[in-house]
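In: dropping the sequence and predicted coords here.
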Amino acid sequence: MSIWILLAVLGAAFLHALWNALIKVGTSRIGAMVVLSVAEVPIGLAIALPRPAMNTEAWPWVIAAGCTHFFYKSFLVFAYDRGDLSRVYPLARGAAPLAVALIGAAFLADDVSGPQYAGIALLACGIALMARGVFTDNESRHLIPFALGSAAATATYTLLDGLGARVSGDAIAYVAWVFVADGLIFTIGSLMWRGWGVVPMQPKVWVVGSFASLASYGAYAISIWAMTVAPIAVVAALRETSILFAVLIGWLVFGERMTRDKAIASGLIVVGIIVTRL
């Protein structure tokens, strides 16, 4: 993996942490996620329609990814209703890289070296330590099954997207159409589930949500592009450094407590990044 791909994936990690932070601001979590999802549709169409048509073999991957994103977002909303950004985010994102690495080793043709797997393991240890406060600091343990559900969905759509982008012949168009499918499926599903009352009416919420959607697209597109030129498991692991950014945002913006465990976990994550570069 070149240094430019590494920096691009780290930039995607920051954007991912940013949009997660934005959905915690100003309205209900489900309302914020609906706004973000509605904004995904025109963003995706604006990017996809001018581009050449994708390979038709990619469409089942697009639909499967859109459905998986519905479960990812739903679990994430429930978890954020029960915990802080700096606790939910590490647990929700942290279980995915090892699952992707193990499945990738068994079923994919990617060439992942021993040091890269060691780096993935270090990242996972740092992430697990980051989430330790759920058990030791009397925080709500009700967030755990929802955060783990989000992690399972993350591992699933990571594999779907990496393979689907390769089949599509155009990673940018693929991501854009997944955005459209994701936005439509989550919005329609939420309206059927919660009714029209779930839609926020404040203009500021729509501005913030649209910005969050743009950040989400940037994070998503960069990561999927990287998976077409680098091993999926390594990109997935590096993308989870968004946890470090989320913890910093939680501390500096939301006033969440920065503990010694969080600082140590941050160090492990940085070491994991270095090891994946060996």
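Out: On my side now, so go ahead.
In: all contacts plus neighbour counts: C-alpha atoms, from now on.
Out: Fine.
In: those helices in the stretch 1-150 of the chain, which residues are they?
Out: Assigned by DSSP state H, counting those that start in this stretch, the stretch 1-150 of the chain shows helices spanning 3-22, 29-48, 59-80, 85-94, 96-107, 114-130, 133-136, 143-168.
In: presented hereafter is structure B, for comparison with structure A:
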Amino acid sequence: MSLTALTLVLTAALVHATWNYFLKKANATRPFWWLVYIITAVITVPALFIYDPQALTNITPTGWLVIALSAPIHVIYGQVLQIGYKKSDYSIVYPTARGTGPLITVLCAVLILGDRPSFWGWIGIALILASIVLLAMPHKQDKQTQDLRIRAGIFWGFLTGSFIAGYSFCDAWAVQQETGLTPLSFYFPSIAVRAIVFAPFIMMHANWKAESKEILTTPRLQKALAVVTVGSPLAYILVLYAMTIAPLAYVAPSREVGMMIGVVLGGLLLRERLSVTRLAGVIGMTLGVILVGLEG
């Protein structure tokens, strides 16, 4: 994995952990993600036309099919993640979600895309995945006082990770194959499709207008909306560019260095316990990322 790809992935990890922290703090209602999609699409799709007038016409029918398949997976991912943050702690949901995602993604990349990491690449990936388990393990005292909350966090985190694997595999295929798609021409139209797909489900919700107004007018929610609207696309576009120059089997687990940031944010800002086990996970994660980064 080249230094450029690793830099893109690590920057994305920092941005990703940050916007997830703000999403957790917001504790927002269902229209939150819909507003994120609408605002992002309104700003970025016209900008894409200006930057590359031929961007959409270059997309093949297969490319449009991938966009249509990816968009609903991202929509469901956003909702499942949001529910998880309502049900449990950031330091449980985030590591579990970010852990199961690359585990499934790497297996798919090896079995389906034919990615073949070297020996040290496998060691780095194994270290990252093992560290994910350590980071997701609750403290002994937590087991006694918050057992149900922890189990809920692991369940929703695992479910979120499954959708992460789904869109990671789909999106990597989109930008690596002959689909006429670039990271920008794939991601920004996909955002618009997400807004369209999600709209009927939002409007079936009786209080969607009032909840949308609350998100747009409450300072705390406005701040979270701004951070997620900028941070979510930025982090993922950086990852998409990394996928164009490095195998998915390396990119997917390397993204999870963001869990180190997540653990720190959970401990310092949300006052969640940093156990020895989780700190060991941070060290293992760092070593694994270094090994993956030295690859190629």
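Out: Cool, got the structure. These numbers come from a predicted model, not from an experiment.
In: could you say which of the helices of the stretch 1-150 of structure 1 is packed most deeply?
Out: A comparison of the helices of the stretch 1-150 of structure 1 by mean neighbour count, using mean count of other C-alpha atoms under 10 Å, puts helix 85-94 on top with a mean of 27.
In: whereabouts in structure 2 does that one align?
Out: Counting by TM-score structural alignment, helix 85-94 of structure 1 pairs with residues 90-99 of structure 2.
In: distance to residue 212 of structure 1 added to the helices of the stretch 1-150 of structure 1, as a markdown table?
Out: What follows is the helices of the stretch 1-150 of structure 1, written out as a markdown table (distance: least, C-alpha to C-alpha, whole Å):
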| stretch | distance to residue 212 of structure 1 |
| --- | --- |
| helix 3-22 | 5 |
| helix 29-48 | 6 |
| helix 59-80 | 14 |
| helix 85-94 | 15 |
| helix 96-107 | 22 |
| helix 114-130 | 24 |
| helix 133-136 | 27 |
| helix 143-168 | 18 |
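In: mean deviation, the match of helix 85-94 of structure 1 versus structure 1?
Out: Stretch 90-99 of structure 2, aligned to structure 1 and superposed, deviates on average by 0.7 Å (mean C-alpha distance after the TM-score superposition for structure 1).
In: quick one: residue 257 of structure 2 from residue 135 of structure 2, how far?
Out: Counting by C-alpha to C-alpha, to the nearest Å, the gap from residue 257 of structure 2 to residue 135 of structure 2 is 11 Å.
In: typo on my end, residue 76 of structure 2
Out: When residue 76 of structure 2 is compared with residue 135 of structure 2 (using C-alpha to C-alpha), they lie 25 Å apart.
In: do the same with residue 209 of structure 2
Out: 39 Å.
In: can you check residue 107 of structure 2 too?
Out: 21 Å.
In: next: residue 242 of structure 2.
Out: Per C-alpha to C-alpha, residue 242 of structure 2 is found 25 Å from residue 135 of structure 2.
In: same thing with residue 19 of structure 2?
Out: According to C-alpha to C-alpha, residue 19 of structure 2 and residue 135 of structure 2 sit 19 Å apart.
In: same check on residue 9 of structure 2?
Out: Counting by C-alpha to C-alpha, the gap from residue 9 of structure 2 to residue 135 of structure 2 is 20 Å.
In: cool, and residue 254 of structure 2?
Out: Here the criterion is C-alpha to C-alpha. By it, residue 254 of structure 2 lies 15 Å from residue 135 of structure 2.
In: next: residue 148 of structure 2.
Out: Distance, residue 148 of structure 2 to residue 135 of structure 2, by C-alpha to C-alpha: 18 Å.
In: what's the counterpart of residue 256 of structure 1 in structure 2?
Out: In structure 2, residue 256 of structure 1 lands on residue 272 (TM-score structural alignment).
In: its match and residue 91 of structure 2, how far apart?
Out: Applying C-alpha to C-alpha to residue 272 of structure 2 and residue 91 of structure 2 gives a distance of 7 Å.
In: for residue 111 of structure 2, same thing?
Out: According to C-alpha to C-alpha, residue 111 of structure 2 and residue 91 of structure 2 sit 31 Å apart.
In: list the buried residues in stretch 239-258 of structure 2.
Out: 239-244, 246-258 (16 or more other C-alpha atoms under 10 Å).
In: specify, as a residue range, where it falls in structure 1.
Out: Taking TM-score structural alignment, stretch 239-258 of structure 2 hits residues 223-242 over in structure 1.
In: how about residues contacting that stretch?
Out: 1, 5-6, 9-10, 12-17, 93-94, 97-98, 100-101, 104, 110-112, 116, 120, 123, 158-159, 161-162, 165-166, 171-172, 175, 269-270, 273, 276 (C-alpha atoms under 8 Å, 6 or more residues apart in numbering).
In: can you count the residues close to residue 248 of structure 1?
Out: Look at residue 248 of structure 1: counted by other C-alpha atoms under 10 Å, it has 20 neighbours.
In: give me the element it is part of.
Out: Assigned by DSSP states H and E, residue 248 of structure 1 belongs to helix 242-252.
In: average offset of that helix relative to structure 2?
Out: The superposed helix 242-252 of structure 1 is, by mean C-alpha distance after the TM-score superposition for structure 1, a mean 1.4 Å from where its aligned residues fall in structure 2.
In: and the angle for that helix with helix 114-130?
Out: 30 degrees (axes from the mean of the first three to the mean of the last three C-alpha atoms, to 10 degrees).
In: so which bits of helix 242-252 of structure 1 are buried?
Out: Within helix 242-252 of structure 1, the residues that count as buried by 16+ other C-alpha under 10 Å are 242, 243, 244, 245, 246, 247, 248, 249, 250, 251.
In: ok, then the element right after the helix or strand containing residue 220 of structure 1?
Out: In this assignment (DSSP H and E), residue 220 of structure 1 forms part of helix 203-229. Sequence order places helix 232-239 as the next helix or strand after helix 203-229 of structure 1, per DSSP H and E.
In: check the offset of that following helix from the chain's centre.
Out: Offset of helix 232-239 of structure 1 from its chain centre (C-alpha atoms, centre = their mean, to the nearest Å): 11 Å.
In: also stretch 236-243 of structure 1?
Out: 9 Å.
In: need the contact list for the equivalent of residue 66 of structure 1 over in structure 2.
Out: Aligned by TM-score structural alignment, residue 66 of structure 1 pairs with residue 71 of structure 2. Shown in contact with residue 71 of structure 2 (C-alpha under 8 Å, 6+ apart): 190, 191, 193, 194, 197.
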